[in-house]
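K.L.:
Just a sequence and a predicted model for now, questions to come.
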Amino acid sequence: MTQQQPTPEAPQVTVRGEGRLEVDPELARIGVSVRARGTDRSTVLAALTSRNAEAIALVKSYGEAVAKLETGALSVSPEPARHGRGERVRGYQGWVHLSAELTDFTALGELTTRLADLEWTRVDGPWWALRPDSPAYAEARRQAVREAVRRAREYAEALGSSLVALLELSDTGLGQGGGHAPMGGARMAFAAEAVDAPAPMELEPQRQTVTAEVAARFTMAPPPL
């Protein structure tokens, strides 16, 4: 398609419009790692299987508050002896990584605390996010388009002219920030056994920044220069 060239009778103005929103998160993701180690392979596998099942059952007990639960990676490996020759094994270790996605933040603090209280279990997160189809993305795009039209109209009015037609509109970027990076999450180390159940941890959702950017090209009426 041949791009229309500006002429004195049909001058053009090209602008950029930006949209930016601060919204509450819709999802919270946590990572759960359960581990086991010992000198006997069968014992380690049995312990790992039991702890993994316990963690999964606990997450599933929160019902509809959990939108997604997945097993990510599994590892079981021997630990070679530090001294001596040959293939001597001094023990075995194994771990399973789970990831869970929650939509009900009222259950998040209690669940993460109870998971961290399990034996040889680590919890990472939460990482806050929006749903892929969140209306916040569409609103940011609408903001960007309105901003582009406003800027173009201001340029035209500064010349004593007005906009005539839209020639081109392109999406130059849409992004999300604020708590999305994995390093932004908290980490709870391997839990020790406790006599009493710990109090639920208070977690404050982190606001998400959604941005959109468009480039727009308009024709104007010839200005009275």
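P.N.:
Received the coordinates, thanks.

K.L.:
going forward, measure contacts and count neighbours with C-alpha atoms only.
P.N.:
Noted.

K.L.:
Could you list the buried residues of the top helix by length along the chain?
P.N.:
Assignment by DSSP state H gives helix 135-158 as the longest helix of the chain. Applying a neighbour-count criterion of 16 or more other C-alpha atoms under 10 Å, one finds 136-137, 139-149, 151-153, 155-156 buried in helix 135-158.

K.L.:
packing partners for that helix?
P.N.:
Where contact means 3 or more C-alpha pairs under 8 Å, 6 or more residues apart in numbering; DSSP states H and E, helix 135-158 is packed against strand 12-23, strand 163-177, strand 208-220.

K.L.:
hmm, who's touching that helix?
P.N.:
13-21, 23, 162-163, 174, 210-216, 218, 220 (C-alpha atoms under 8 Å, 6 or more residues apart in numbering).

K.L.:
Just the buried residues from those residues, in ChimeraX please.
P.N.:
Per 16+ other C-alpha under 10 Å, the buried members of the contacts of helix 135-158 correspond to this ChimeraX selection:
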select :13,14,15,16,17,18,19,20,21,162,163,174,210,211,212,213,214,215,216,218,220
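
K.L.:
ok, residue 18 touching residue 210?
P.N.:
No - using C-alpha atoms under 8 Å, residue 18 makes no contact with residue 210, being 10.7 Å away.

K.L.:
Can you pull the residues that touch both of the two?
P.N.:
The contact sets of residue 18 and residue 210 do not overlap (C-alpha under 8 Å, 6+ apart).

K.L.:
and the next element down the chain from the helix or strand residue 58 falls within?
P.N.:
Element membership of residue 58, judged by DSSP states H and E, is helix 41-60. Sequence-wise, the next helix or strand downstream of helix 41-60 (DSSP H and E) is strand 66-80.

K.L.:
adding another structure so you can compare the two:
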Amino acid sequence: MLASAIRRDISFGVLRPDQKLKIDALRQAYGGSTHSMRETLRMLTAEGMVEATSQRGFRVTSASEEDRQDILLMRLEVERLGLARSMERGGVAWEGRLVAAQHALSRADAAVQADPGDLTALQWDEACRSFAGTLVEACASPRLVDVAARFFNQSRRFRLARLREGGIDFAARGARRDALCRAVLDRDVPRALTLQAEDIRADMGA
């Protein structure tokens, strides 16, 4: 899928922040028709990965410190609301999905430490996305879930950069998420929200 390939290359820095995205060059690199490539770039624009410039086509969104702080702000606010509502509304089935997502993420943590190659890193990032998404999925607001996913996706470049640079404390990360799951299962809302915020800040390198 064109969007997946371009999204991956933006996340890994193959397509650099602020780089102009020319339709013909992208078609040579990724395939597809002019129409399908233009639609793909519009979709990635809606996700915040690409920006449409007036009369100038498309470019990769910037990845400055200001961008990181803004994405962090949005993740903290949106995901907090999503988790609080999920803990009010989620039942046993949601709890089971959360435990499964945490188990999958623990396995992905171990795998990426053993082999930090691009494929394993993408699988690890998908496990991160699944865990964060499961925390908010029982909020009974599809729009809130969509917004949370959008800003999580925009954080990928920062998370994968920290992974490549060896900046992730996996032991602390695992302990924090175990504690977060326990707090959710115990329906301890204040503790769960505190741990979630700590986890988002650590994920974003804050």
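P.N.:
Structure's in. What do you need? Keep in mind it's a predicted model, so treat the numbers as computed, not measured.

K.L.:
TM value for the aligned chains?
P.N.:
With the length set by TM-score structural alignment, normalised by the length of the second structure, the two chains reach a TM-score of 0.24; 72 aligned residues with a C-alpha RMSD of 4.9 Å.

K.L.:
relative orientation of the longest helix of the first structure and strand 163-177 in degrees?
P.N.:
Here helix 135-158 of the first structure points in a direction 140 degrees away from that of strand 163-177 (axes from the mean of the first three to the mean of the last three C-alpha atoms, to 10 degrees).

K.L.:
Could you check the angle helix 135-158 of the first structure makes with strand 12-23?
P.N.:
In terms of direction (the same axes, to 10 degrees), helix 135-158 of the first structure departs from strand 12-23 by 150 degrees.

K.L.:
so residue 180 of the second structure touches residue 197, yeah?
P.N.:
No - between residue 180 of the second structure and residue 197 there is no contact under C-alpha under 8 Å: 10.2 Å.

K.L.:
the more surrounded of these two?
P.N.:
Taking neighbours as other C-alpha atoms under 10 Å, residue 180 of the second structure and residue 197 compare with residue 180 leading, 23 against 18.

K.L.:
and the helix or strand where the more buried one lies, which residues are buried?
P.N.:
With secondary structure defined by DSSP H and E, residue 180 of the second structure is part of helix 170-185. By 16+ other C-alpha under 10 Å, the buried positions in helix 170-185 of the second structure come out as 173, 176, 177, 178, 179, 180, 181, 183, 184, 185.

K.L.:
which strands and helices sit next to that helix?
P.N.:
If you count contacts as 3+ C-alpha pairs under 8 Å, 6+ apart, helix 170-185 of the second structure packs onto helix 92-114, helix 189-203.

K.L.:
For the longest one, buried residues please.
P.N.:
By neighbour count, with 16+ other C-alpha under 10 Å as the criterion, the buried positions of helix 92-114 of the second structure are 94-95, 97-99, 101-102, 104-106, 108-109, 111-112.

K.L.:
closest one to residue 37 of the first structure among the helices and strands packed on helix 135-158 of the first structure?
P.N.:
Closest approach to residue 37 of the first structure among these (C-alpha to C-alpha): strand 163-177, 38.3 Å.

K.L.:
Which secondary structure elements does whatever helix or strand comes next after the closest one sit against?
P.N.:
Going down the chain from strand 163-177 of the first structure, the next helix or strand is strand 186-188, by DSSP H and E. Counting contacts by 3+ C-alpha pairs under 8 Å, 6+ apart, strand 186-188 of the first structure is packed against strand 121-129.

K.L.:
how far off strand 208-220 does the strand it packs on point, in degrees?
P.N.:
Computed with the same axes, to 10 degrees, the direction of strand 121-129 of the first structure lies at 20 degrees from that of strand 208-220.

K.L.:
Give me the helices and strands touching strand 121-129 of the first structure, please.
P.N.:
Using 3+ C-alpha pairs under 8 Å, 6+ apart: strand 121-129 of the first structure touches strand 27-38, helix 108-116, strand 186-188.

K.L.:
now the angle between strand 27-38 and it, please.
P.N.:
Going by the same axes, to 10 degrees, strand 121-129 of the first structure makes 160 degrees with strand 27-38.

K.L.:
Give the helix, strand or coil label for residue 51 of the second structure.
P.N.:
strand (DSSP: H, G, I helix; E, B strand; the rest coil).

K.L.:
measure it to residue 5 of the second structure for me?
P.N.:
Separation of residue 51 of the second structure from residue 5 of the second structure (C-alpha to C-alpha, to the nearest Å) stands at 17 Å.

K.L.:
now swap in residue 162 of the second structure and tell me
P.N.:
Relative to residue 5 of the second structure, and taking C-alpha to C-alpha, residue 162 of the second structure is found at 21 Å.

K.L.:
So the two - more neighbours on which side?
P.N.:
residue 162 (15 against 11).

K.L.:
now for the strand or helix carrying the more buried one, which elements pack on it?
P.N.:
Under the criterion DSSP H and E, the helix or strand holding residue 162 of the second structure is helix 156-164. Contact here means 3+ C-alpha pairs under 8 Å, 6+ apart; on that basis helix 156-164 of the second structure packs against helix 2-11, helix 118-136.

K.L.:
what's in contact with the longest one?
P.N.:
For helix 118-136 of the second structure, contacts defined as C-alpha under 8 Å, 6+ apart pick out 8, 79, 82-83, 85-86, 94, 97-98, 101-102, 104-105, 108-109, 111-112, 145, 148-149, 152-153, 156, 160.
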